[in-house]
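Chemist: I'll drop the sequence and a predicted model, then ask my questions.
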Amino acid sequence: METIDVGGARRVPWNKGKLSGQKLPLKLREIWAIRIRLQHAGSTRDLAMVNLAIESKLRACDLTRLRVSDVCHASHVAARATVMQQKTQRLVRFEITEQTRASVKAWIKASALASDDYLFPSRIYGSPHMSTRRYARLVHRRIRSIALGDSTYGTNTMRRTKASMLYRRTKNLRAVQLLPRHSTLESTVRYLGIEVDDALEMAEQTDV
């Protein structure tokens, strides 16, 4: 990979030396390993963020820009939320389970966030919310904490985890397609990292 010459200064690409491509999803035991470590460490923010990232399946840019009002009704964390995706300009709806609601509520209370505040505010002056780069570092740190090689995991891991778990459980591609709101089955195939022929065969078997 070549360096980039910008205004006479040579800049090294951010992903130099890193593996690119589809990232692996987490398994259930790995999710729980991360959760237990965060609970023991008293890391209220990171626990809420990890839980919400997995359940919402949002891209990093959408997750970090969530406001409290996006997931809360008055003082209660909602069981369902709807947000506009920046990349596609489509509304996406997701469920928030009781466990995740509890962790989000604990974070909001601990940080005294108001309804109009960003759910994950930045700790850097002048930056209103956590950056995607900071979120990526958080994800990699939590991956390493359970002895997984973080070169094959990343923020896209959080997006893919719940859909991959549903696919492994049901083999129902049509159901999985609805989670990230893919417009085509082929998009879901790429998202899950499975073979197209196998996907089409499974889709035919699961159609009603």
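Modeler: All right, it came through fine. Residues are numbered from 1 along each chain as shown.
Chemist: every contact and neighbour count from this point should use C-alpha atoms.
Modeler: Will do.
Chemist: show me which residues of stretch 156-174 are buried.
Modeler: 156-165, 167, 171-174 (16 or more other C-alpha atoms under 10 Å).
Chemist: take a look at this one as well, against the first:
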Amino acid sequence: MREMVQQIGEVVIAELRAAGYMESTIGQYQKSIKALSVLAEPGGGVYTVSLGKVFAAMTTSPRTGRFSAQRRFDFCRLVRLFDSYMATGQVDLATQKRGGGGAWPGSEELAALARSWAAEMVQRGLAAATRDAYGRVARAYLVFLESRGLSCLSEADGASVLAFLASLRARWAVSSLPWLISNFRPFLKFTGRTDLVDALALAGVRRHHTILPVLDDQDLEAVVRACGSQQVRARDAAITLLAVTTGLRACDLVSLRLVDVDWRTQTIAIVQQKTHNPLTVPLAPLVASRLADYILDERPASADDHVFLRVKAPHTRLGDHAAIHRVTANIFAKAGVADVKAGSRLLRHNAASRLLRAGVAVPTISAVLGHASPESTNIYLSVDHDRLLECVLPVPAGARS
């Protein structure tokens, strides 16, 4: 049976309304459906997957004659919904993550190696974000090998590792290369090729531990004051306050579920996404108050049991750490704090440094932050100026002249 553009469009619009999409968003979909209907007219108004590909490729604005990112976004998202309906009879409104996971090698042997690495990471119990980062770099290397005419790993040598890293320098910041190598090394170890692992050391990339930034008292007070006001969403205030007071990672904030909150004891108990270790943190009165405001008055009705949901439909869990960064950046802007990068990493460092300056023992801070190893907390010693000054030796009298 042939499916008509107009008929599928009616189903899509009905599903969007049922899911609670804003009328302004639905209006944008309707405009795209109208444009797709015009394209389908020569074929009798019938929709096909090939027609969808042509429509999605129409990224040039007829008004300006230039590429339009908005046009590409609108047309591609409509085609995705139409294609899901054609394939399953259902309109798939699930949100799509950015990036798409990166390219996969075409060679069967290299593709099989990538799949084996993915299965191995699951077997090891690595967090989803970690698997994504490790897998993306591994597949990029395998695709690079293919570009050099290699179809299996046995044909690669240490020089291929160095050439791969060199190819990335044009697209990656130098400061990001240590992170990339740390994500690349586990895959090379998995292959059992010690020569490839040794080649990483020849790249000469070293990680530099800089002094971590923290909020001064005035900025912290402004952020907390903004979170306690009615100028910001209760959801955004609760997320920011949790990060400020507990130092929870962004991945744990995204994964937080309603059952993790114990209102009787005013605590949150989770299993950390990164370390898989259990962690219980207290809820300060203001945090508990704003979290309750969100859950009782602001949180959309949804079958999703994650605490923090998307404001716009579909009302599902937040996508990733980028969503947390947008929330905290918005709070910082409203608080008038503009000289720092308002990410969960900064807030995590800030929580640790304040505990340290309050005289809390490093092992205790390590437990509060949920570090797998107490040694991970040592980096926060760099912000404890008073203790660092105690380590400074006096300048010899003869050197002053």
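Modeler: Looks like it arrived, so ask away. Note that this is a predicted model, so its numbers are computed, not measured.
Chemist: just the TM-score for the two chains, thanks.
Modeler: Once superposed, chain against chain, the TM-score is 0.71 (TM-score structural alignment, normalised by the length of structure 1); 188 aligned residues with a C-alpha RMSD of 3.7 Å.
Chemist: which ones among the buried residues of stretch 156-174 of structure 1 map onto helices?
Modeler: 156-165, 167, 173-174 (DSSP state H).
Chemist: what is the nearest of those to Glu195 of structure 1?
Modeler: Of all these, the one sitting nearest Glu195 of structure 1 is Leu173; the distance, using C-alpha to C-alpha, is 12.1 Å.
Chemist: that closest one pairs with which position in structure 2?
Modeler: Residue pairing (TM-score structural alignment): Leu173 of structure 1 is matched to Val362 of structure 2.
Chemist: any idea how far Ala352 of structure 2 is from its match?
Modeler: Noted for Val362 of structure 2: a distance of 9 Å to Ala352 of structure 2, by C-alpha to C-alpha, to the nearest Å.
Chemist: buried set for stretch 117-136 of structure 2?
Modeler: Residues of stretch 117-136 of structure 2 classed as buried under the neighbour-count rule (16+ other C-alpha under 10 Å) are 117-118, 121, 126-127, 131-132, 134-136.
Chemist: can you give me the helices in structure 1?
Modeler: 28-41, 44-56, 60-63, 68-71, 98-111, 132-145, 155-170, 173-178, 185-192, 196-206.
Chemist: who are the packing partners of the last one?
Modeler: Spelled out, it's helix 196-206 of structure 1. helix 173-178, helix 185-192 (3 or more C-alpha pairs under 8 Å, 6 or more residues apart in numbering; DSSP states H and E).
Chemist: export those to a markdown table and tack on distance to Ser56 of structure 1?
Modeler: Below are those laid out as a markdown table (distance: least, C-alpha to C-alpha, whole Å):
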| stretch | distance to Ser56 of structure 1 |
| --- | --- |
| helix 173-178 | 13 |
| helix 185-192 | 15 |
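Chemist: rewinding a little: I'd like the helices of structure 1 as TSV, with distance to Ser20 of structure 1 appended.
Modeler: As requested, these are arranged in TSV below (distance: least, C-alpha to C-alpha, whole Å):
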stretch	distance to Ser20 of structure 1
helix 28-41	22
helix 44-56	21
helix 60-63	16
helix 68-71	32
helix 98-111	30
helix 132-145	14
helix 155-170	11
helix 173-178	24
helix 185-192	14
helix 196-206	21
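Chemist: out of those, deepest packed?
Modeler: Mean neighbour counts were compared across the helices of structure 1 using mean count of other C-alpha atoms under 10 Å; the top stretch is helix 44-56, at a mean of 22.
Chemist: I'd like to know which elements it is packed against.
Modeler: Checking 3+ C-alpha pairs under 8 Å, 6+ apart, helix 44-56 of structure 1 ends up next to helix 28-41, strand 91-95, helix 98-111, helix 155-170.
Chemist: tilt between the longest one and helix 28-41?
Modeler: Going by axes from the mean of the first three to the mean of the last three C-alpha atoms, to 10 degrees, helix 155-170 of structure 1 is angled at 130 degrees with respect to helix 28-41.
Chemist: outside of helix 155-170 of structure 1, which residues touch it?
Modeler: With C-alpha atoms under 8 Å, 6 or more residues apart in numbering as the test, helix 155-170 of structure 1 has contacts from 22-28, 50, 53-60, 135-136, 139, 172-173, 176, 179-180, 191-192.
Chemist: check the second one too.
Modeler: For strand 91-95 of structure 1, the surrounding residues in contact (C-alpha under 8 Å, 6+ apart) are 55-56, 79-85, 179-181.
Chemist: which of the residues in that strand are buried?
Modeler: Buried, per 16+ other C-alpha under 10 Å, within strand 91-95 of structure 1: 92-95.
Chemist: distance to Arg67 of structure 1 added to the ones in helices among the buried residues of stretch 156-174 of structure 1, as JSON lines?
Modeler: Formatted as JSON lines, those follow (distance: C-alpha to C-alpha, whole Å):
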{"residue": "Asn156", "distance to Arg67 of structure 1": "21"}
{"residue": "Thr157", "distance to Arg67 of structure 1": "22"}
{"residue": "Met158", "distance to Arg67 of structure 1": "19"}
{"residue": "Arg159", "distance to Arg67 of structure 1": "19"}
{"residue": "Arg160", "distance to Arg67 of structure 1": "22"}
{"residue": "Thr161", "distance to Arg67 of structure 1": "23"}
{"residue": "Lys162", "distance to Arg67 of structure 1": "22"}
{"residue": "Ala163", "distance to Arg67 of structure 1": "24"}
{"residue": "Ser164", "distance to Arg67 of structure 1": "27"}
{"residue": "Met165", "distance to Arg67 of structure 1": "27"}
{"residue": "Tyr167", "distance to Arg67 of structure 1": "30"}
{"residue": "Leu173", "distance to Arg67 of structure 1": "31"}
{"residue": "Arg174", "distance to Arg67 of structure 1": "31"}
